[in-house]
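**Student:** my questions concern the predicted model and sequence given below.
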Amino acid sequence: MLNKWSVTLLAAMLVLAGCKSEQKPVEEIRPVRTMVVGGALPAAAEVYSGEVKAQHEVPLGFRIPGKIISRAVSVGDTVKKGQVLAQLDAGDVALNATAARAALSSAQAQLAQAKLDYQRSQDLHAQNFVSQAEVDKRQTALISAQKLTEQAKAQVDLANNQASYTQLTADGDGVITQTLAEPGAVVAAGQSVLMLAKAGQYEAVIDVPENRVQAWQPGQKVAVQLWADANRELVGTVSEVAPAADSKTRTFRVKVALPEKNAAALGMTIQVSQVFASKEIPNEISVPMSAVFGKEQMMRVWLVDDKNTVHSQAITVLGHQGQQVRIQGIPAKSIVVTAGVHLLREGQKIKVLPSTQGAQQ
């Protein structure tokens, strides 16, 4: 009888043990901090005034000195590469070319005579009529005549080049923005005569005070408004921040590339701000550096879904601004983990700690 109850008790214990082993382990819920990115923007921001300039503006001048006899363009004219813009008096240049050609003819005649003298001295030396010293003398004269001829040829080439330098031509397509010399003026070699804004991308140029320049970084998206059309807002990209302040104004020159070739005309007044009044910048968001993990070219962030589960998302890092990282690759108003990112795994449940940061751009 005792054995029967013992067997029954043992069977019950085995059944209970089997049920217990089939229970799933409790999933760990990791506490993290999060923030909502790409939310509302502040209502006001600092605005800087400036003007529209060509990204590449170059001074044009003659390569030789002379007197300007004509100028074919004025401010605002559109020019093509190779187009003649101004002309120098070519009288002196023509005389120099004539003199160079005459010097070449003389040098060539002397070279021909030197060759004959050298050949004659060799023949006479073979008949013992002249010494070896005389042959060497004629050979030296021949070499000298050859070098003088080469020099004369170079002078002719130089004179021909200078003849072409009497015409000032455009070295690229663009617009004349300034005239610095008039017909009748005598200019030096290299003196600026015209300013050419080369065709291509335009940029907005502003000056930022030294206590604000740290907020401006190359690659950053900013809002650009034209004074002539205040209702139109352009998305510009900071292309250059001066490494040193202007010695007089103590401000830093900041250049902002405009998105469209014909977005504005040269010289237009613009206003630049880091806050967009009418829209947010698509696909570009700032997050704390602590939210980003991974290796170069493989950076990621953790996104939180509506079930408090995390999923890693690949991103593109555009740049850094203080303790913030500007990224692309996640939609606006996403919930991003900002603390504890290195302790998470794909699909893990999380618990959001208090003091979650508010929406940021």
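**Tutor:** Cool, the structure landed. Numbers count the residues shown, from 1 in each chain.
**Student:** C-alpha from now on. contacts and neighbour counts both.
**Tutor:** Noted.
**Student:** outside of stretch 98-108, which residues touch it?
**Tutor:** A145, L148, T149, A152, K153, Q155, V156, A159 (Cα atoms under 8 Å, 6 or more residues apart in numbering).
**Student:** so S70 sits in a helix?
**Tutor:** No. Counting by DSSP: H, G, I helix; E, B strand; the rest coil, S70 is not part of a helix but strand.
**Student:** list the contacts for it?
**Tutor:** A86, Q87, L88, P183, G184 are the contacts of S70 under Cα under 8 Å, 6+ apart.
**Student:** check this protein for its longest helix and report it.
**Tutor:** Longest helix in the chain, counting residues (DSSP state H): helix 91-126.
**Student:** put this next to the previous one:
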Amino acid sequence: MQLSLRILSKSLLPLAALLLLTLPLLAGCQDQGPESSAADSPRWVKTAPLTASSAPTLSLTGVLRARYETPMAFRVSGQIATRHVDAGQRVKQGEVLFTLDPSDLEESLAAARAELAAAEAALDVAEADLSRDRQLLNKGYLSRQAFERAELGVRETATRREAASARVTQARNALDHASLRAEDDGVLIDVSGEPGQVVGVGQAVARLAQEGPREVEVNFPARSRPPQTGELLVGEKHITLIRREVAGAADPASRTWRARYRLEAPLEGRSLGDVVQTRFILAEAASQTRFQVPVAALDERGEGPRLWQIVEGEAQPLPVTLEQVTRDHAWVSGDGLEAGEAVISLGTHLLTAGMAVRPLDEKEAP
């Protein structure tokens, strides 16, 4: 009996070993089927629609200015004797603003008048001599050459008298110019002259903002050229701005472009120098529509930024131009973009061209 059991156990050992070897193979075949089918199935992706964005705007502060701001300066040099105005004061045309010490100017006028009197006396003497020479010439006691010399002397003294008379006029005008008067009605936005100060010809001592049209002065960043039109925001009221002039070059210190805009409607309740709010549509981007997408939809692998869209069940890249980026959204532009078009909004760094994908909306719909 024991011998028969031993023989049976020896015959079953190879069969048991064969079964142990085939079981893992069968289990591996059963597990490989689902993995292979999962790899071949399309990958589910999240999508988001393109949202058209309005044209980009630029909000800047400006300063309210007068159309004509005239520097006020003396036409003659001298020492300021009196000052009659202050900054911010409204003045009328012809009103005296400053006066110079007239002492030197009065002396110059007196000297010019004395020179004129001497020239007139010399002319009287020359004319009397010419009259006597004419009588001598008629009697034959004087030569024609001497008489012509006397005539030339009269002309010379007459010219000197005219020059002296002109210098008297200049000296009188200089004395009148010792009083600096307002050239027009307006407001003095700056006054720098002080009594006792010595000023030269043309040195500005005040700045007069004349009555009339008002403008807004705005400084634009160097990267943005001032547009042709804009808006002045005064509460709920919007006033159209039309560009009148732009500086020929950017300011080297602030790297800004200075531009002046005229107001197309009157502005009340504001004073010169007030800071106002303006808004402009950037001309370089107004002609192209921008689209808003989640920032995760951007894929910057390869050459430049791009989006991914689903074309016939496959992921395909779409190059775009990046306009602006914030923490949650990005604004892009480019050819082939349309509002409402779906793009892949998550996991774009894992996509490859031609990868089989399906929008997650289709999975959630059932």
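**Tutor:** Arrived safely, thanks for sending. What you are looking at is a predicted structure, and each value in this text was computed from that prediction instead of being measured.
**Student:** in PyMOL, how would I select the buried members of the contacts of S70 of the first structure?
**Tutor:** A single PyMOL command suffices to select whichever of those are buried according to 16 or more other Cα atoms under 10 Å:
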select buried, resi 86+87+88
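**Student:** so which of the contacts of S70 of the first structure is the closest to V272 of the first structure?
**Tutor:** Among the contacts of S70 of the first structure, A86 lies closest to V272 of the first structure (Cα to Cα), at 37.8 Å.
**Student:** what helix or strand is the aligned partner of the closest one in the second structure located in?
**Tutor:** Under the alignment (TM-score structural alignment), A86 of the first structure maps onto F98 of the second structure. In this assignment (DSSP states H and E), F98 of the second structure forms part of strand 96-100.
**Student:** which strands or helices does that strand pack on?
**Tutor:** Applying 3 or more Cα pairs under 8 Å, 6 or more residues apart in numbering; DSSP states H and E, we find strand 96-100 of the second structure packed against strand 78-83, strand 179-181.
**Student:** and the last one, what's buried?
**Tutor:** The reference is to strand 179-181 of the second structure. S179, L180, R181.
**Student:** tell me the counterpart of the second one in the first structure.
**Tutor:** By that I understand L180 of the second structure. So L180 of the second structure corresponds to L168, using TM-score structural alignment.
**Student:** and its match, what does it touch?
**Tutor:** Listed by Cα under 8 Å, 6+ apart, the contact set of L168 of the first structure reads L60, G61, F62, V84, L85, A86, Q87.
**Student:** over to E162 of the second structure?
**Tutor:** Per Cα under 8 Å, 6+ apart, neighbours of E162 of the second structure: none.
**Student:** map it across to the first structure for me.
**Tutor:** Under the alignment by TM-score structural alignment, E162 of the second structure pairs with E150 in the first structure.
**Student:** helix, strand, or coil at its match?
**Tutor:** Applying three-state DSSP: E150 of the first structure is helix.
**Student:** could you check how far it is from S21 of the first structure?
**Tutor:** 102 Å (Cα to Cα, to the nearest Å).
**Student:** mind checking which helix or strand the most centrally placed residue in the first structure is in?
**Tutor:** For the first structure, the residue nearest the mean C-alpha position is S239 (6.7 Å; Cα atoms, centre = their mean). Secondary structure from DSSP H and E places S239 of the first structure in strand 229-241.
**Student:** now do that strand: distance to the chain's middle.
**Tutor:** 17 Å (Cα atoms, centre = their mean, to the nearest Å).
**Student:** which helices and strands does that strand pack with?
**Tutor:** Strand 229-241 of the first structure packs on strand 221-226, strand 251-257, going by 3+ Cα pairs under 8 Å, 6+ apart.
**Student:** which residues touch the first one?
**Tutor:** So that's strand 221-226 of the first structure. 231-238, 264, 268-276, 281.
**Student:** what does R120 of the first structure align to in the second structure?
**Tutor:** In the second structure, R120 of the first structure lands on R132 (TM-score structural alignment).
**Student:** wait, A100 of the first structure
**Tutor:** Under TM-score structural alignment, A100 of the first structure pairs with A112 in the second structure.
**Student:** show me where the first structure has helices.
**Tutor:** 2-21, 91-126, 132-164.
**Student:** I'd like these as CSV, with distance to A45 of the first structure appended.
**Tutor:** Output for the helices of the first structure, formatted as CSV (distance: least, Cα to Cα, whole Å):
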stretch, distance to A45 of the first structure
helix 2-21, 62
helix 91-126, 60
helix 132-164, 55
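**Student:** now the closest residue to R326 of the first structure other than its chain neighbours: how far from Q324 of the first structure?
**Tutor:** The shortest distance from R326 of the first structure to any non-neighbouring residue, by Cα to Cα, 6 or more residues apart in numbering, is to S286 (4.4 Å). Separation of S286 of the first structure from Q324 of the first structure (Cα to Cα): 6 Å.
**Student:** the more surrounded of the two?
**Tutor:** S286 (20 against 15; other Cα atoms under 10 Å).
**Student:** from Q220 of the first structure, how far off is that one?
**Tutor:** With distances taken as Cα to Cα, S286 of the first structure is found 11 Å from Q220 of the first structure.
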